[in-house]
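*Asks:* everything below, folded, please.
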Amino acid sequence: MRTVLSWSGGKDAAYALAEMRRADSVTVKGLLTTVAADTGRSSMHGVRRELYERQAAALDLPIEFVELPTEPTNEAYERVMAAAIESYATRGIDRIAFADLLLDDVRAYREARLSDTDLDGYWPLWGRDTTTLAADFVERFAATVVSVDGDLFDRSFAGRAFDAEFLADLPEVVDPCGENGEFHTFVWDGPIFEDGMQVRTGETVTRAVGDGEFHYCELVTG
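*Replies:* Take a look at the predicted model:
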């Protein structure tokens, strides 16, 4: 099955890619990422387009970007995503994979958006235990925490390695994989890479997100 992976650059997407590359029935043809048109960054991760491009090169996969307007409405998001899906269908892609683990409403939304298209949805990690997955991930991959929910974390958590120590320090209410959006990561080494990336942390800033705030740590390559 010719598959495109919805790509965040983070741990769950990286783990999903590893699982798909081990499956004989899956051919991963590329990555799809959304960024803000005005900043060139992903909205929740805060990661720059340039880093995604370098990450994709290290993964030896093409990456395509869907640019979103500033503070897009749901209708605007659905419109640009529908155009991307239609484009993939015309190029012979069979399905789009998502790294969701357990949120039924998120999966139902994605299924509804694909229901009238020629692409199927695919969830290679669905139903996995998040504690087990997180523990396995830190044994095999290297990632940096790039954003954290300010209602749950102080600024010091942004920029930390996503490792066993980070998992041990998580508040009890936080899912080990951040499945509820509590934190986000950027993966820069592991078994899916042809060659690992070199990244270092920069400035941490705090920005309003909805009714709360997130702490974002800038990542710099090299």
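*Asks:* please count neighbours and contacts with C-alpha atoms only from this point.
*Replies:* Will do.
*Asks:* just the buried residues of the top helix by length along the chain, please?
*Replies:* Counting residues, the longest helix found in the chain (DSSP state H) is helix 74-90. Burial within helix 74-90, assessed by neighbour count using 16 or more other C-alpha atoms under 10 Å, is assigned to 77, 80-82, 85, 88.
*Asks:* with distance to A108 as extra columns, can I get the residues you listed in TSV?
*Replies:* Formatted as TSV, the buried residues of helix 74-90 follow (distance: C-alpha to C-alpha, whole Å):
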residue	distance to A108
Y77	16
V80	19
M81	16
A82	16
I85	17
Y88	21
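*Asks:* now for the residues you listed: which two are most distant?
*Replies:* When C-alpha to C-alpha is used, the two most widely separated members of these are Y77 and Y88, lying 16.8 Å apart.
*Asks:* just how off-centre is the longest helix of the chain within its chain?
*Replies:* Put simply, helix 74-90 sits 18 Å off its chain's centre (C-alpha atoms, centre = their mean, to the nearest Å).
*Asks:* to compare with the earlier structure, here is another sequence to fold:
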Amino acid sequence: MKIAALFSGGKDSTYALYWALKNGFEVKYLVSMESESDESYMYHVPNIHLTELLAEAIGIPLVKARTSGEKEREVEDLKEVLSKLDVEGVVAGALASRYQKERIDRIARELGIESFAPMWMVDPEEYMRNLVGEGFEVIIVGVSAFGLDESWLGRKIDEKTIDDLKRLNERYGVHIGGEGGEFETLVLDAPFFKKRLVVDEAEKVWEPMMGSGKLVVKKAHLEAKE
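*Replies:* You can find the predicted model right below:
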């Protein structure tokens, strides 16, 4: 089956793509929506500009489109992009957001294609440990939850990080997979990448009044894998 993979460069969309490739789907396109709004209901925002490099690292053509980020209008923007692609399905990295999954499912129905969300309602701790165990190299590039401070920006997701997230979940209710917007991620390497992403220059932007911040990657390059 020919499909498009919604792709932001974050862990969830990258793992969904990994699942599709492992299960024999022909992934024809990566689709990235670049939102003009930091408060997008649908799309990952931090470092979306890196999807071009990541698509090159993966070796699948990227289709990129801009959206104002206006609620509901941004859903129609995605539908317009998908309607022009020769695919029979779409895969997304939704974990627990009914808002996102219901709208992607609706778009698929209206276009007459299938919708796949392989990690939907999985156990978040199990998912995160699988991510690490299968060789994904992931860093945190955005935080917006009590218990997550500036020191988390740029932190690699490993077993220790997951243990700390588990404690924050027990204490403050932070979603271990970050599905509630608690944190955002960037994948530097994965088992199916042909090259890995290397961050050359990045800036931490912290808003103390909001208790949130992001790691903005200003310069990066691809590096051959051994």
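*Asks:* TM-score of the superposed pair?
*Replies:* Once superposed, chain against chain, the TM-score is 0.84 (TM-score structural alignment, normalised by the length of the first structure); 211 aligned residues with a C-alpha RMSD of 2.5 Å.
*Asks:* about what we covered before: list of residues touching the longest helix of the first structure?
*Replies:* 66-69, 113, 117-119 (C-alpha atoms under 8 Å, 6 or more residues apart in numbering).
*Asks:* out of those residues, which is nearest to M1 of the first structure?
*Replies:* L119 (10.9 Å).
*Asks:* residue in the second structure paired with that closest one?
*Replies:* Counting by TM-score structural alignment, L119 of the first structure corresponds to I113 in the second structure.
*Asks:* which residues in the second structure form helices?
*Replies:* Using DSSP H, helices in the second structure cover 11-22, 51-58, 73-83, 98-111, 124-133, 159-172.
*Asks:* take those helices and lay them out in CSV including distance to Y29 of the second structure.
*Replies:* Output for the helices of the second structure, formatted as CSV (distance: least, C-alpha to C-alpha, whole Å):
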stretch, distance to Y29 of the second structure
helix 11-22, 10
helix 51-58, 9
helix 73-83, 10
helix 98-111, 16
helix 124-133, 23
helix 159-172, 31
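*Asks:* quick check: closest non-adjacent residue to E179 of the first structure.
*Replies:* L101 (7.2 Å; C-alpha to C-alpha, 6 or more residues apart in numbering).
*Asks:* how close does the one you found sit to P171 of the first structure?
*Replies:* 20 Å (C-alpha to C-alpha, to the nearest Å).
*Asks:* go on, M20 of the first structure?
*Replies:* 31 Å.
*Asks:* which of the two has more residues huddled nearby?
*Replies:* M20 (19 against 11; other C-alpha atoms under 10 Å).
*Asks:* wait, what's in contact with the closest residue to that one other than its chain neighbours?
*Replies:* In space, and not counting its chain neighbours, M20 of the first structure is closest to V26: 6.0 Å by C-alpha to C-alpha, 6+ apart. Residues near V26 of the first structure by C-alpha under 8 Å, 6+ apart: 1-3, 20.
*Asks:* out of the residues you listed, which is most surrounded?
*Replies:* Within the contacts of V26 of the first structure, most neighbours by other C-alpha under 10 Å means T3, with 23 neighbours.
*Asks:* ok, it - contacts?
*Replies:* 26-30, 93-97.
*Asks:* trace S156 of the first structure over to the second structure, please.
*Replies:* Checking TM-score structural alignment: S156 of the first structure goes with S151.
*Asks:* residues near its match, how many?
*Replies:* 9.
*Asks:* distance of it relative to G213 of the second structure?
*Replies:* 10 Å.
*Asks:* the nearest residue to P61 of the second structure once chain neighbours are set aside: neighbouring residues, count only.
*Replies:* Spatial nearest neighbour of P61 of the second structure, chain neighbours left out: Y29 (5.2 Å); criterion: C-alpha to C-alpha, 6+ apart. Using other C-alpha under 10 Å as the criterion, Y29 of the second structure is surrounded by 24 other residues.
*Asks:* ditto for the one 4 residues further on
*Replies:* As a burial measure, M33 of the second structure scores 25 neighbours (other C-alpha under 10 Å).
*Asks:* now do the contacts for the residue nearest to it when sequence neighbours are not counted.
*Replies:* Spatial nearest neighbour of M33 of the second structure, chain neighbours left out: A65 (5.1 Å); criterion: C-alpha to C-alpha, 6+ apart. Contacts for A65 of the second structure (C-alpha under 8 Å, 6+ apart) come out as 32-34, 81.
*Asks:* so how far is R106 of the second structure from A65 of the second structure?
*Replies:* 20 Å.
*Asks:* now swap in L168 of the second structure and tell me
*Replies:* Distance of L168 of the second structure to R106 of the second structure, given as C-alpha to C-alpha: 34 Å.
*Asks:* got it, and A92 of the second structure?
*Replies:* 13 Å.
*Asks:* who has more neighbours, these two?
*Replies:* A92 (26 against 15).
*Asks:* for that one, give its distance to V45 of the second structure.
*Replies:* As judged by C-alpha to C-alpha, A92 of the second structure and V45 of the second structure stand 16 Å apart.
*Asks:* for G69 of the second structure, same thing?
*Replies:* In terms of C-alpha to C-alpha, G69 of the second structure sits 10 Å off from V45 of the second structure.
*Asks:* overlap in contacts, these two.
*Replies:* Common neighbours of G69 of the second structure and V45 (C-alpha under 8 Å, 6+ apart) are 35, 37.
*Asks:* neighbours of E34 of the second structure, just the number please.
*Replies:* Considering only other C-alpha under 10 Å, E34 of the second structure is surrounded by 23 other residues.
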